[in-house]
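Asker: Have a look at this fold, sequence not included:
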């Protein structure tokens, strides 16, 4: 299986490389074809240009012949009708010279011979005009002398040299352009040959693999039909198993339904019991609250008794002869009214039933708080005054004030914060928010 997979990857790689090369060759063929077309256009332009130059050079010969024929006819027949060719030569010479000069300069041809020929033709035309004037004035001696110089023949020789040089130059340009065109054509043929050489095997290779894929797809379809037939048989068995299992599930479902109904009945009983328990807890909480109120009222009454006894003690102390047994009785009453450790524990139990997590919240937020500070905080929670706290704790009001100052520092209160409001509001809120963390 591994070798087959590797072979498939190699085939895909070769096919991809072949397609990439074909695309590259097609691109090269397009580029080369475009280049060849451009060369053909240039060749056609060069051919038209060279033909135009050759034609213009040949027309320059007409300038010489026309001037010569016009002068000879005029002298021979003394008829002005023979003079127009000379006039035409004067009129056409500039356009003919320009037709020759412009393309030759574009082709970077040396213009020395052309300039000489141009000057010679202008000189010859001027000479012909002068000879015509000499003939008209009957100055035949000077006319004959100029005619014997035969400058037309020398001008023709000069033209012939220039014409041959220009034709040779233009033929060379045409030949070079044709060579470039032939080279481009050869390149096109080479690219097309390579394209065909690579495309044919690639197409055959693609066709072969396509045929294999079709055959493989047919085999896969046959295998799928066979699998479908086998699956149909398995499905029948599975349906029987599923039906049997479904019946078992229905039976189990009915059993679970019965169990569920029983559980619902039990839940209803539990809900009823929870409601009863909640009602009892509410009644208990209310009873404890009433108990705390009674306990607090008792404390208040004891505080009033303590205040009366202290006043009496002050009166007795002002008498010179004091019955110390009476003072001892008052002290005994005072001790029974002070919040002792035993009575504090009973008070604390009742207090926590009404204000759960109060002491735990204090310890959670202020781990270093002392038992005395907790006790004072509880008395402040009950809205007891400084004097009432002093009577309950068996200390002086000044000591209570100092204890309140220490408690303020422990609670990290600022000068503007009221300790009574803080304990009544903040600690109650903190206890509700943090009771899960404290627990």
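Answerer: Noted; the coordinates are in hand. Remember, predicted model here, so these are calculated numbers, not experimental data. Numbering: from 1, shown residues only.

Asker: Please count neighbours and contacts with C-alpha atoms only from this point.
Answerer: Noted.

Asker: give me the number of residues near residue 82?
Answerer: 19 (other C-alpha atoms under 10 Å).

Asker: take the one below as the second:
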């Protein structure tokens, strides 16, 4: 039950810390988002002010054109005309300063284009009226002046300005609303963070205090155990001294027995080695006798004339095959292997471990090399030509990946 409570406490603490970390990350994200909204608000406010200023410049076109024409008509002096010329020349650049930011805000430009057309028409009208005045066509000049196109243009401009200001104010309000929402989210996260931190810290402090008390009790228990152990050690020392003397006596007996076993093992090993050597020598002698018989049969075969019975020659060949097959039979190989493994018990196991694809023929050849038999002696025992043994040794060397500077004999001798 205590272990279950400890597990639940650890899980609760872990969960609380995890939630605090998540809330901190969320707070960072919201703070970053809020800062970005503030930057966007400042940018939008700046852009709105720039648009309002740019829109206000449009009135200068109307004022300049109107005042220049009126001054010229009243005082008949050309020095009043430059504002009209400037209005005609600067109107396109002023339109551009208004149009570009409005396009960035995706503002519908229909009303702006209408105002732009009206201003262009009014500036052209003022230029035409100046020409009429120069031509002393005062009647037509007065008629056009009485139409009061400037007043209508002013009303159209006022309407456009109110629309632009309302649009920019809406953008600012929306941005401010997003900022307020982001700020509320930050306050909510910070409140939740506080709500999680306080219980978690109290929970941690409680369990830390509990652990300290447990640690103190554990320390006292350890001191008591140490005192008891010290008393037990005094008692045990006497027992240890007695047991040490007894163990020393037993060890001496075991050493003597071990020495006897070593001597017996050495004797047995030597007997097995001699037995293996005798068996190997017996096989060699047997193979030499068989080779002698084969040689004599070959001479008998060669001495017979071609006219003599071919059946006898065939019988001789069969006898030779039988003799050759009996050099190292499966039974003699098993006996040889048993004697060999009694002297080198791990040799074949080591070969199979390192070279899993090694064949029985290669195991036999490796054993003969381990016994330091020559190429001719190995060929005699295996009942094959020395050249075949040479090729088999070459293949075995490749399979074992023996270095060029090392001989196959030395390499096999290093194996167990």
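Answerer: Arrived safely, thanks for sending. This is a predicted model, so every value here is computed, not measured.

Asker: Just give the TM-score of the two.
Answerer: TM-score for the superposed chains, counting by TM-score structural alignment, normalised by the length of the second structure: 0.65, backed by 320 aligned residues with a C-alpha RMSD of 4.2 Å.

Asker: how about the helix or strand where residue 347 of the first structure lies: buried residues?
Answerer: Using DSSP states H and E, residue 347 of the first structure falls within helix 341-354. The neighbour-count check on helix 341-354 of the first structure (16 or more other C-alpha atoms under 10 Å) flags 347, 348, 350, 351, 352, 353, 354 as buried.

Asker: So what's the gap between that helix and the chain middle?
Answerer: 69 Å (C-alpha atoms, centre = their mean, to the nearest Å).

Asker: do the same with stretch 94-112 of the first structure
Answerer: Distance, stretch centre to chain centre, for stretch 94-112 of the first structure: 63 Å (C-alpha atoms, centre = their mean).

Asker: Trace that stretch over to the second structure and give me the residue numbers.
Answerer: On the second structure, the counterpart of stretch 94-112 of the first structure by TM-score structural alignment is residues 92-110.

Asker: ok, and what's touching that stretch?
Answerer: 47, 51, 54, 55, 57, 58, 116 (C-alpha atoms under 8 Å, 6 or more residues apart in numbering).

Asker: go again using 10 Å as the cut-off
Answerer: With contact meaning C-alpha atoms under 10 Å, 6 or more residues apart in numbering, stretch 92-110 of the second structure is reached by 44, 47-48, 50-58, 60-61, 87, 112-113, 115-116, 120, 164, 167-168, 171.

Asker: continuing past the helix holding residue 347 of the first structure, what's the next helix or strand?
Answerer: Counting by DSSP H and E, the element after helix 341-354 of the first structure in chain order, helix or strand, is helix 358-365.

Asker: buried residues in that next one?
Answerer: Buried-residue list, helix 358-365 of the first structure, by 16+ other C-alpha under 10 Å: 358, 359, 360, 361, 362, 363, 364.

Asker: Residue 70 of the first structure is in contact with residue 80, isn't it?
Answerer: Yes. If you go by C-alpha atoms under 10 Å, residue 70 of the first structure and residue 80 touch, sitting 9.1 Å apart.

Asker: if I look at residue 42 of the first structure, how far off is residue 54 of the first structure?
Answerer: Distance, residue 42 of the first structure to residue 54 of the first structure, by C-alpha to C-alpha, to the nearest Å: 18 Å.

Asker: Those two: who's more crowded?
Answerer: residue 54 (19 against 14).

Asker: counterpart of that one in the second structure?
Answerer: Checking TM-score structural alignment: residue 54 of the first structure goes with residue 52.

Asker: May I ask which helix or strand encompasses the spatially closest residue to its match that is not a sequence neighbour?
Answerer: Nearest non-adjacent residue to residue 52 of the second structure, counting by C-alpha to C-alpha, 6 or more residues apart in numbering: residue 165, 7.0 Å away. Using DSSP H and E, residue 165 of the second structure sits within helix 149-303.

Asker: residues near the equivalent of residue 164 of the second structure over in the first structure, how many?
Answerer: Using TM-score structural alignment, the partner of residue 164 of the second structure in the first structure is residue 166. By the criterion of other C-alpha under 10 Å, residue 166 of the first structure has 22 neighbours.

Asker: Quick one: residues contacting residue 166 of the first structure.
Answerer: 50, 53, 54, 57, 100, 104, 109, 110, 113, 114, 160, 172.

Asker: one more time with 8 Å, if that's ok
Answerer: Per C-alpha under 8 Å, 6+ apart, neighbours of residue 166 of the first structure: residue 54.

Asker: how close does it sit to residue 406 of the first structure?
Answerer: Distance, residue 166 of the first structure to residue 406 of the first structure, using C-alpha to C-alpha: 126 Å.

Asker: just residue 257 of the first structure next, same as before
Answerer: On the measure of C-alpha to C-alpha, residue 257 of the first structure and residue 406 of the first structure end up 66 Å apart.

Asker: Okay, helices next: where are they in the stretch 301-416 of the second structure?
Answerer: 310-325, 330-343, 347-354, 360-370, 375-382, 386-400, 408-414 (DSSP state H, counting those that start in this stretch).

Asker: Turn those into TSV, including mean neighbour count and distance to residue 4 of the second structure.
Answerer: What follows is these, written out as TSV (neighbours: other C-alpha atoms under 10 Å; distance: least, C-alpha to C-alpha, whole Å):
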stretch	mean neighbour count	distance to residue 4 of the second structure
helix 310-325	14	78
helix 330-343	16	59
helix 347-354	14	50
helix 360-370	17	62
helix 375-382	20	74
helix 386-400	15	59
helix 408-414	15	59
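
Asker: closest one to residue 274 of the second structure among those helices?
Answerer: Shortest distance between residue 274 of the second structure and these, using C-alpha to C-alpha, is found for helix 330-343: 9.6 Å.

Asker: now the angle from that closest one to helix 347-354?
Answerer: Relative orientation of helix 330-343 of the second structure and helix 347-354, computed by axes from the mean of the first three to the mean of the last three C-alpha atoms, to 10 degrees: 90 degrees.

Asker: can you give me the offset of helix 330-343 of the second structure from its chain's centre?
Answerer: When distances are taken as C-alpha atoms, centre = their mean, helix 330-343 of the second structure is centred 56 Å away from the chain's centroid.

Asker: From the contact counts, what lies against that helix?
Answerer: Contact partners of helix 330-343 of the second structure among helices and strands, from 3 or more C-alpha pairs under 8 Å, 6 or more residues apart in numbering; DSSP states H and E: helix 149-303.

Asker: Can you give me the neighbour number for the aligned residue in the first structure for residue 119 of the second structure?
Answerer: Residue 119 of the second structure maps onto residue 121 in the first structure, with residues paired by TM-score structural alignment. Residue 121 of the first structure: 25 surrounding residues under other C-alpha under 10 Å.
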